[in-house]
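**Student:** for reference, the sequence and a predicted model appear below.
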Amino acid sequence: MGESANSIGKSLNYVGFIENNDYYSKMIFPLLNKSIHEKAQFKSPQEKANFYHSAKVTLLPIQCEESFGFTLVESMAAGTPVIAYAKGAIPEIIKDGETGFIVNASKDDIRGNWITKAYGLEGLCEAIEILYNMPQIKYLEMRKNCVKHVNDNFTASRMTDQYEALYAELISQN
């Protein structure tokens, strides 16, 4: 995270729940510098929505096999594109080039032929540069795509409808 901010000369706001103070002290805190600003936990859902909405992009360089990315959906619901590694459900949530960018995590873990051809930190930086160099009209279209994608696929009513359809299908098979 810090390396990508320093590499491209942009500043980042770091937000995260601290589950392990020792890990945070040793691994995260040393990365915080003039390029990375720490933000405390959000006090309300509106504060979180405003934070995402005011961002140019949400960078989510997680290495775990994310089962479902609420952070991605929250960011896109606020109209903010996401850049993340192609881990777990990320390729099912982000539409590469339309709602953000997907990056292969390493040369040994290629999971798709994404717009960003580099991988790892270099890939994150490439995706950030692509986004920052986009014509304003295309960037604004990407922000609209984010909101539409969430409304079309990740609302509570949509998910309820899908569960009901699945249950009906399972019942009809018995």
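**Tutor:** Yes, it's here.

**Student:** make it CA atoms for all contacts and neighbour counts henceforth
**Tutor:** Will do.

**Student:** against Gln136, how distant is His37?
**Tutor:** 26 Å (CA to CA, to the nearest Å).

**Student:** look at the two and report which has more neighbours.
**Tutor:** Neighbours were counted for His37 and for Gln136 using other CA atoms under 10 Å; His37 has more, 14 against 11.

**Student:** where do the helices sit along this protein?
**Tutor:** Remark: helices assigned in the chain by DSSP state H are 2-8, 21-23, 45-54, 70-77, 90-93, 120-132, 136-153, 156-172.

**Student:** for comparison:
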Amino acid sequence: IQDQTNFLEKIEPHLNDDIRFIGHAGPEKRNELLSKAYALLHPINFNEPFGMSVAESMLCGTPVIAFNKGSMQELIRNEETGFLVNNIDEAVEAVDLIKNIQRRNCHDWSKSMFSQEKMIEDYLKAYNQII
């Protein structure tokens, strides 16, 4: 959550002390937070072309719960690296099921698909096909 005012007004009144607003976190702090998180809840309700935070979360070994929209089917292996859900009720159910996801699978999948090395490999393949 990046909008502290929205968080304080609309979300915080419904939470307990286990959840708090942290604000902007740089790459090191973000990775530390993600690696300790139970899951990343990614409730984006539009067709996002690529979810960088989803890939980053899984690289840290953290499973993701996201709406089944946009690129999420390409990023998340449903029931292996997280859950693709269609509504809030399914997201709530997925929170209970997230314990069944192996964190190592999240890391390995994300690294095999979205690491810097994988991107370089894919670019070289594309360049070689052009030449």
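**Tutor:** Yep, that arrived. The shown structure was predicted, so the numbers you read here are calculated from the model rather than taken from an experiment.

**Student:** please state their TM-score.
**Tutor:** In this superposition the chains share a TM-score of 0.87, using TM-score structural alignment, normalised by the length of the second structure; 127 aligned residues with a CA RMSD of 1.7 Å.

**Student:** how about the helices of the first structure, which one is nearest Asn104 of the first structure?
**Tutor:** helix 120-132 (6.4 Å; CA to CA).

**Student:** list the buried residues for the closest one?
**Tutor:** Gly120, Leu121, Glu122, Gly123, Leu124, Cys125, Glu126, Ala127, Ile128, Leu131 (16 or more other CA atoms under 10 Å).

**Student:** determine which two of the residues you listed are furthest apart.
**Tutor:** Using CA to CA, the buried residues of helix 120-132 of the first structure span at most 16.8 Å, a distance reached by Gly120 and Leu131.

**Student:** follow-up on the earlier one: possible to save the helices of the first structure as TSV with distance to Asn33 of the first structure?
**Tutor:** Output for these, formatted as TSV (distance: least, CA to CA, whole Å):
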stretch	distance to Asn33 of the first structure
helix 2-8	8
helix 21-23	17
helix 45-54	20
helix 70-77	23
helix 90-93	28
helix 120-132	18
helix 136-153	28
helix 156-172	39
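
**Student:** which stretch among those comes nearest Phe101 of the first structure?
**Tutor:** Between these, helix 120-132 lies closest to Phe101 of the first structure; by CA to CA that is 6.3 Å.

**Student:** alignment lookup: Ala78 of the first structure to the second structure.
**Tutor:** The alignment partner of Ala78 of the first structure in the second structure, by TM-score structural alignment, is Cys60.

**Student:** for its match, which non-adjacent residue is closest in space?
**Tutor:** In this structure, Cys60 of the second structure finds its nearest non-sequential neighbour in Ser35, 4.9 Å apart by CA to CA, 6 or more residues apart in numbering.

**Student:** my guess is the one you found contacts Glu56. True?
**Tutor:** No - here Ser35 of the second structure does not reach Glu56: they are 9.8 Å apart, not a contact under CA atoms under 8 Å.

**Student:** what's the burial count for Asn21 of the first structure?
**Tutor:** Neighbour tally, Asn21 of the first structure, other CA under 10 Å: 11.
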